[in-house]
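In: Prediction below, plus the sequence it came from.
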Amino acid sequence: MRRHAIVLALLLGAGLAGAPARAGDATGAYAPYEDLLEVLGDLTWHLRDDLYRFPPPKDPTGHDLYRLALSRLENWEKRYPGRLRDVVGYARAEALERLGEYAKAAAGYGQVAAEGSPLADQARTARDRAAGFAAAAALPEDGPDVDTTLAALRKKLDAWGRLVERWTGTPYETPALVEEERLERAAASVVVRNRTILREGNLTAERALRFLIQKHADSRNLPDHILRLGDLYAEVARDYVEQHERPLAFEEDEFVQRADRALEMYRKVATWDGAREKPEAQGRFAAFDAYKTSVLSRYR
């Protein structure tokens, strides 16, 4: 918290703790704030939020707080050009870093470090950290075919894995975990999309999704991962019906086993109080349960 104490001390020393400068008659979430302390107070309060386990913070208007902070800093800077440039620049870089814009954040920290500000030492440290994140984020994620794409994702995952280890136990571990989870979800999606051309594609896709669920059991995205597994099971059940259209080829027990696996995944999320995916899961459960009933009535 020493860094934030320095920022607030600079503001207080500049007289911003006194009567705030007027911001005109603008209203709404994006209106210029009268007091920069109010903008920085909201941002600073949420800089240590765990974005891996919990959703991004919202302000009372329902907008993303980090994006709002950027807009309000920009509006304040336009109204008071050149005033407290290092404080505003540092705060902007912090918001950009929390939004995953690591290259822009590193550049912003670098500008503050070059200004001879009391924040210069802190800015240099932050610049180096953000630059490391930016280097990992800049690695490619795709290729001309499945194997190349998965290899690119693996290389990028290795880079983010090193950052997770480097920043374990600090507020910067969670952004690295967010990126690691996103890439592993992307890799699983590649496998699911190409399961028909992969060896033992259905089993490989299931393993990829189950790995995602098990590894990221603490993530705020866990309900979504479970829904994705349910979608895979639902597609496998539909594939079975398409491949066994003739009445004598269709085995009810085989179909029911596949369909019930999908319904079980949907049911888990559909009864998950507090999950934002709950209504979506309820809809998927109802729709696929109706599909199951329709198929069974067709072959009985």
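Out: Happy to help now that I have it.
In: CA atoms for contacts and neighbours, from now on please.
Out: Noted.
In: Do a quick rundown of the helices in the stretch 51-200 of the chain.
Out: Along the stretch 51-200 of the chain, the segments classed as helices by DSSP state H, counting those that start in this stretch run 65-79, 85-98, 102-113, 120-137, 146-166, 173-193.
In: out of the ones you listed, nearest to residue 52?
Out: Closest approach to residue 52 among the helices of the stretch 51-200 of the chain is made by helix 173-193 (5.4 Å; Cα to Cα).
In: alright, now check it against this:
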Amino acid sequence: MSFFPFIRWFWAQTLIASIFLVSLSACSSRTPPAEQRYAPAGDLLDIVKDFQRLAKEDTYRFPIPKDITGVNIMKATLVRLDDYERKNRGQFTDIVQYNRALALERLREYEQAAELYRKVAEGDGRLGREAAKNAEILDNFLRIFERTIPGDDPFKYIAGLDEKVAAWNGLIQKHQGTPYEFLARVEEERIDRAKVAFVEANRARLKEGDQLVLVGYSQLITKHRSSKNIQRYLLDFGDFYVRLAKDYASQYDPEGLAFDFKIFDQFVKSALKLYSEVAQQDGVVEKLEAQGKIEATRGFLEKLTRLNR
């Protein structure tokens, strides 16, 4: 190769290398550093976009979703909206208040949510009509909460709870297919669980109280089989059977003739069946707890079996 062609070749290669390095630098500049990618969203669109996507989840069947940091999305959104509002005073107030109300209602803070919805409805923004409708729905929720229940008589108390359940069921039917159906189901479920807890706490005062508790748990589990809390209800039901077994063992000496092992064994086996149902479920946090209860109950059964021989 002669000298001048070599010079031309050398500069051509140098130019190509320079272009490659510039392109590589440009590509690198478009990729944000890792810590920047996971920084808290400061733009309102980013906050609302992620929140709206997760806010429609069925909170009766599933727990409230988590954001990328593992925090409750409703609580995280409230913090981010507060931060945005501090940094951007007076900007997009109706959007901020509407989404804050939405997060609050999903957290069952209905009174605060309704108040914010009314503020949005009083403005002239596009969200006013929707906010007014949501406020009216939450007012119906609050009316059920405001109903007083007589506490002087256990049967009147249970009847009062039943009336609230019927009221929530009416809202479930009215808002079928909307997030308010899910919220109403959550409230209905809480009343159903409270009713069983009340009967269980007062079973000694009620005629055939133990049987009423068993019926209550059976109805709770049948009705709310789709609930996110079903595993907890199964464990609680099993715990009650264990309590019955322990009560029986306390009432009748396991080493004496009055102790009927078949009755005791029936209580224990019923508990083990419920615990086992939870222990066989993969991906539930109650699985490990159920396994521990199974071992403890088997140990209790073994001890009483030896004493009764």
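Out: Structure's in. What do you need? This is a predicted model, so every value here is computed, not measured.
In: tm score of chain vs chain?
Out: TM-score for the superposed chains, counting by TM-score structural alignment, normalised by the length of structure 1: 0.86, backed by 274 aligned residues with a Cα RMSD of 2.1 Å.
In: Reformat the helices of the stretch 51-200 of structure 1 as TSV; add mean neighbour count.
Out: Converted to TSV, those look like this (neighbours: other Cα atoms under 10 Å):
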stretch	mean neighbour count
helix 65-79	19
helix 85-98	23
helix 102-113	23
helix 120-137	20
helix 146-166	17
helix 173-193	20
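In: could those go into a markdown table alongside distance to residue 233 of structure 1?
Out: Output for those, formatted as a markdown table (distance: least, Cα to Cα, whole Å):
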| stretch | distance to residue 233 of structure 1 |
| --- | --- |
| helix 65-79 | 37 |
| helix 85-98 | 35 |
| helix 102-113 | 37 |
| helix 120-137 | 32 |
| helix 146-166 | 22 |
| helix 173-193 | 11 |
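In: Indicate which one of these is closest to residue 267 of structure 1.
Out: For the helices of the stretch 51-200 of structure 1, the distance to residue 267 of structure 1 is smallest for helix 173-193, at 21.2 Å, taking Cα to Cα.
In: That closest one corresponds to what range in structure 2?
Out: Aligned by TM-score structural alignment, helix 173-193 of structure 1 falls on residues 181-201 of structure 2.
In: And the matching stretch against structure 1, how far off on average?
Out: When structure 1 is superposed, stretch 181-201 of structure 2 averages 0.7 Å from its matched positions, counting by mean Cα distance after the TM-score superposition for structure 1.
In: looking at the helices of the stretch 51-200 of structure 1, which is closest to residue 236 of structure 1?
Out: Smallest distance to residue 236 of structure 1 across the helices of the stretch 51-200 of structure 1 (Cα to Cα): 10.8 Å, for helix 173-193.
In: how big is the offset of the helix or strand following that closest one relative to structure 2?
Out: Downstream of helix 173-193 of structure 1, the first helix or strand assigned by DSSP states H and E is helix 201-215. For helix 201-215 of structure 1, the mean deviation from structure 2 after alignment is 0.6 Å (mean Cα distance after the TM-score superposition for structure 1).
In: what residue of structure 2 takes the place of residue 68 of structure 1?
Out: Taking TM-score structural alignment, residue 68 of structure 1 has residue 76 as its aligned residue in structure 2.
In: In structure 1, what stretch matches the helix of greatest length in structure 2?
Out: Counting by DSSP state H, the longest helix found in structure 2 is helix 3-30. Helix 3-30 of structure 2 corresponds to no residues in structure 1, going by TM-score structural alignment.
In: quick check, distance from that helix to the centre of its chain.
Out: Taking Cα atoms, centre = their mean, to the nearest Å, the mean C-alpha location of helix 3-30 of structure 2 is offset from the chain mean by 58 Å.
In: again with stretch 185-200 of structure 1
Out: 22 Å.
In: Contacts for it, please.
Out: Identification of contacts with stretch 185-200 of structure 1 by Cα atoms under 8 Å, 6 or more residues apart in numbering yields 146, 150, 153, 201-202, 204-205, 208-209, 212, 232.
In: count of neighbours near the aligned partner of residue 212 of structure 1 in structure 2?
Out: Using TM-score structural alignment, the partner of residue 212 of structure 1 in structure 2 is residue 220. Other residues lying near residue 220 of structure 2 total 20 when counted by other Cα atoms under 10 Å.
In: Touching, residue 220 of structure 2 and residue 190? I think so.
Out: No: assessed by Cα atoms under 8 Å, residue 220 of structure 2 is found out of contact with residue 190, at 10.3 Å.
In: which one is the residue nearest to the spatial centre of structure 1 nearest to, not counting chain neighbours?
Out: In structure 1, the residue lying closest to the centroid (Cα atoms, centre = their mean) is residue 178, at 5.6 Å. The shortest distance from residue 178 of structure 1 to any residue other than its chain neighbours is 5.4 Å, reached at residue 52 (Cα to Cα, 6 or more residues apart in numbering).
In: Residue 99 of structure 1 too?
Out: Nearest residue to residue 99 of structure 1 in three dimensions, chain neighbours excluded: residue 66, at 6.9 Å (Cα to Cα, 6+ apart).
In: Contact partners for the match of residue 212 of structure 1?
Out: Taking Cα under 8 Å, 6+ apart, one finds 192-193, 196, 233 in contact with residue 220 of structure 2.
In: Could you export the residues you listed as TSV, including distance to residue 24 of structure 2?
Out: Below are those laid out as TSV (distance: Cα to Cα, whole Å):
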residue	distance to residue 24 of structure 2
192	63
193	62
196	67
233	58
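In: tell me which of those residues is nearest to residue 139 of structure 2?
Out: The nearest member of these to residue 139 of structure 2, counting by Cα to Cα, is residue 192 at 21.7 Å.
In: who are the neighbours in contact with the closest one?
Out: 161, 165, 220.
In: What of residue 215 of structure 1?
Out: No contacts exist for residue 215 of structure 1 under Cα under 8 Å, 6+ apart.
In: again, 10 Å this time
Out: 181, 184, 209, 222 (Cα atoms under 10 Å, 6 or more residues apart in numbering).
In: Distance to residue 291 of structure 1 for those residues - can I get that in TSV?
Out: What follows is the contacts of residue 215 of structure 1, written out as TSV (distance: Cα to Cα, whole Å):
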residue	distance to residue 291 of structure 1
181	32
184	31
209	23
222	26
